[in-house]
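Undergrad: whatever this is, show me its structure:
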Amino acid sequence: MLHFFTWQQFLVAAVIFTAVWYLVLALLFFRDKLAALLSGKSKNEQPEKLKREWEEELEGDPEEENDLIGEQAVPEGISEVEAHMLGFAPKVWDEDEADSREVQLGLVPDVLEELKTIFHILENEGGNAEDFVSLFGMVKTKYAGIAGSPNEAAINEYIRENAPFPISDEVLANLWN
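TA: Here you go, the predicted structure:
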């Protein structure tokens, strides 16, 4: 019996049945929206909000503007000041000193990272003070600006504390020369 139908007849019937099916679904589930659309009601009209008993107590309450948690507290030790009250420490060095100081302060963390790498290598390879002096020669040439600076003593103290072997004062004194 199905061989009497052509593909065209089958597709037309399938389209018609599909359209009727979706029309029935639309009428069942979107009946209210379709009625509003056909009657000409505006989409922008919002339904009236239901009032709850406790909402009447809060109407006109001055605390309504504030958050339920309250104002944010400033952390301890911090104060808020106006821009005109903000000031900086006076300059205590001249321009040449300032430039060299900024360069030295920028180099110190780099030197410390290089030293950490050297200490790691020496620790893994079982190096001694002579190996350290030879490896430190590269750091000394790369960061020549540290020699003779006030930061040299702090770097030497770091070397003394973190070296995986005992290091003498004489070796530390001759490191940057």
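Undergrad: only C-alpha atoms from now on, for both contacts and neighbour counts.
TA: Will do.
Undergrad: residue 165: what's its closest spatial neighbour, skipping adjacent residues?
TA: Leaving aside its sequence neighbours, residue 165 sits nearest to residue 128 (CA to CA, 6 or more residues apart in numbering; 6.6 Å).
Undergrad: from residue 169, how far off is the one you found?
TA: As judged by CA to CA, to the nearest Å, residue 128 and residue 169 stand 15 Å apart.
Undergrad: looking at those two, which one has more neighbours?
TA: residue 128 (15 against 11; other CA atoms under 10 Å).
Undergrad: longest helix of the chain?
TA: helix 95-125 (DSSP state H).
Undergrad: just the buried residues of that helix, please?
TA: 101, 104, 107, 108, 111, 114, 115, 118, 119, 122 (16 or more other CA atoms under 10 Å).
Undergrad: please verify my assumption that the fourth one contacts residue 149.
TA: Think residue 108. No: counting by CA atoms under 8 Å, residue 108 does not reach residue 149; the two are 10.6 Å apart.
Undergrad: follow-up on the earlier one: remind me what the longest helix of the chain packs against, helices and strands.
TA: Judged by 3 or more CA pairs under 8 Å, 6 or more residues apart in numbering; DSSP states H and E, helix 95-125 is in contact with helix 129-142, helix 151-162.
Undergrad: any chance of those in JSON lines, with distance to residue 8 too?
TA: Shown next, in JSON lines, are those (distance: least, CA to CA, whole Å):
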{"stretch": "helix 129-142", "distance to residue 8": "85"}
{"stretch": "helix 151-162", "distance to residue 8": "89"}
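Undergrad: structure for this one too, so we can compare:
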Amino acid sequence: MIQQITWQTFLVATLVLTVIWYVAIVLLFYRRELFKVLGRGQLGNVNQFKRTEALPHRWEKGVEELSVRGADEEEMELMGKSKLPEGMMMVDSGGFGFAGGEDAREEQVGLVPDVLAEIRSLFAELSRNDLGKRDFLEMMASVRESFPKIASSPNIGRINEFIAEHAPFHLSAEELENLWD
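TA: Just a heads-up that it's a prediction; the model follows:
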């Protein structure tokens, strides 16, 4: 059957289908521009939604200002104001702090995480080099020298718990206490 189609028939069919395709595209997507070019200007209600003037901006006169709601006013939302989970409340960044004074804040935020990071790196080195308990105790001496204030920290019990949980060998309570002496 394909052998019966000539090149001339093929090219005419291709040309006709191409023209139909582009006419459909122009009529669907470029109707307004086509009628402007043809000189009709409008076709029924095609241009009824076009605005001739721009909307007013907030800096121009005659535009209403939105009122800023205070913290006491309830914000109106579609389904009402969202409720926080029980026991939680919204505070600004200055409304919370750590227990104790400024020294306790520095100790809780800086010293303990630094010591824990150092201990984690010790454990990583122990596992990389396949070292044992004796090597760990020697390495902990350098940690103790680097952080002398940690021995008097109220969080030393939690640090010892962390060491006992993550150490690849057993450490007795006496050995944990002696780490910081």
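Undergrad: after superposition, what's the TM-score here?
TA: Once superposed, chain against chain, the TM-score is 0.51 (TM-score structural alignment, normalised by the length of the first structure); 118 aligned residues with a CA RMSD of 4.0 Å.
Undergrad: can you give me the angle the longest helix of the first structure makes with helix 129-142?
TA: 150 degrees (axes from the mean of the first three to the mean of the last three CA atoms, to 10 degrees).
Undergrad: ok and helix 95-125 of the first structure relative to helix 151-162, angle-wise?
TA: Using the same axes, to 10 degrees: helix 95-125 of the first structure against helix 151-162 is 20 degrees.
Undergrad: one step back: and the helices and strands packed on helix 95-125 of the first structure: which comes nearest residue 54 of the first structure?
TA: Among these, helix 151-162 comes nearest to residue 54 of the first structure, with 67.6 Å by CA to CA.
Undergrad: where in the second structure does the closest one fall?
TA: Using TM-score structural alignment, helix 151-162 of the first structure corresponds to residues 155-166 of the second structure.
Undergrad: return the set of buried residues in the matching stretch.
TA: Neighbour-count burial for stretch 155-166 of the second structure flags 156, 159, 160, 163, 164 (criterion: 16+ other CA under 10 Å).
Undergrad: alignment lookup: residue 25 of the second structure to the first structure.
TA: Aligned partner of residue 25 of the second structure by TM-score structural alignment: none.
Undergrad: what distance separates the helix or strand containing residue 25 of the second structure from the centre of its chain?
TA: If you go by DSSP states H and E, residue 25 of the second structure is part of helix 7-29. Centroid displacement of helix 7-29 of the second structure relative to its chain, using CA atoms, centre = their mean, to the nearest Å, is 50 Å.
Undergrad: what's in contact with that helix?
TA: residue 34 (CA atoms under 8 Å, 6 or more residues apart in numbering).
Undergrad: quick one on the thing from earlier: among the buried residues of stretch 155-166 of the second structure, which one sits closest to residue 40 of the second structure?
TA: residue 159 (83.9 Å).
Undergrad: how about the contacts made by the closest one?
TA: By CA under 8 Å, 6+ apart, the contact set of residue 159 of the second structure is 112, 116.
Undergrad: follow-up on the earlier one: and the helices and strands packed on helix 95-125 of the first structure: which comes nearest residue 80 of the first structure?
TA: Closest of those to residue 80 of the first structure is helix 151-162, at 35.1 Å (criterion: CA to CA).
Undergrad: how much does the closest one stray from the second structure?
TA: Helix 151-162 of the first structure, aligned to the second structure and superposed, deviates on average by 1.3 Å (mean CA distance after the TM-score superposition for the first structure).
Undergrad: returning to that earlier point: beyond the helix holding residue 25 of the second structure, next helix or strand please.
TA: The first helix or strand that comes after helix 7-29 of the second structure along the chain, using DSSP H and E, is helix 31-38.
Undergrad: the residue nearest to the spatial centre of the first structure in helix, strand or coil?
TA: The structure's the first structure has its C-alpha centroid closest to residue 75; by CA atoms, centre = their mean the separation is 20.8 Å. What DSSP: H, G, I helix; E, B strand; the rest coil gives for residue 75 of the first structure is coil.
Undergrad: any idea how far the counterpart of it in the second structure is from residue 96 of the second structure?
TA: The alignment partner of residue 75 of the first structure in the second structure, by TM-score structural alignment, is residue 84. Here the criterion is CA to CA. By it, residue 84 of the second structure lies 17 Å from residue 96 of the second structure.
Undergrad: all good on my end, thank you.
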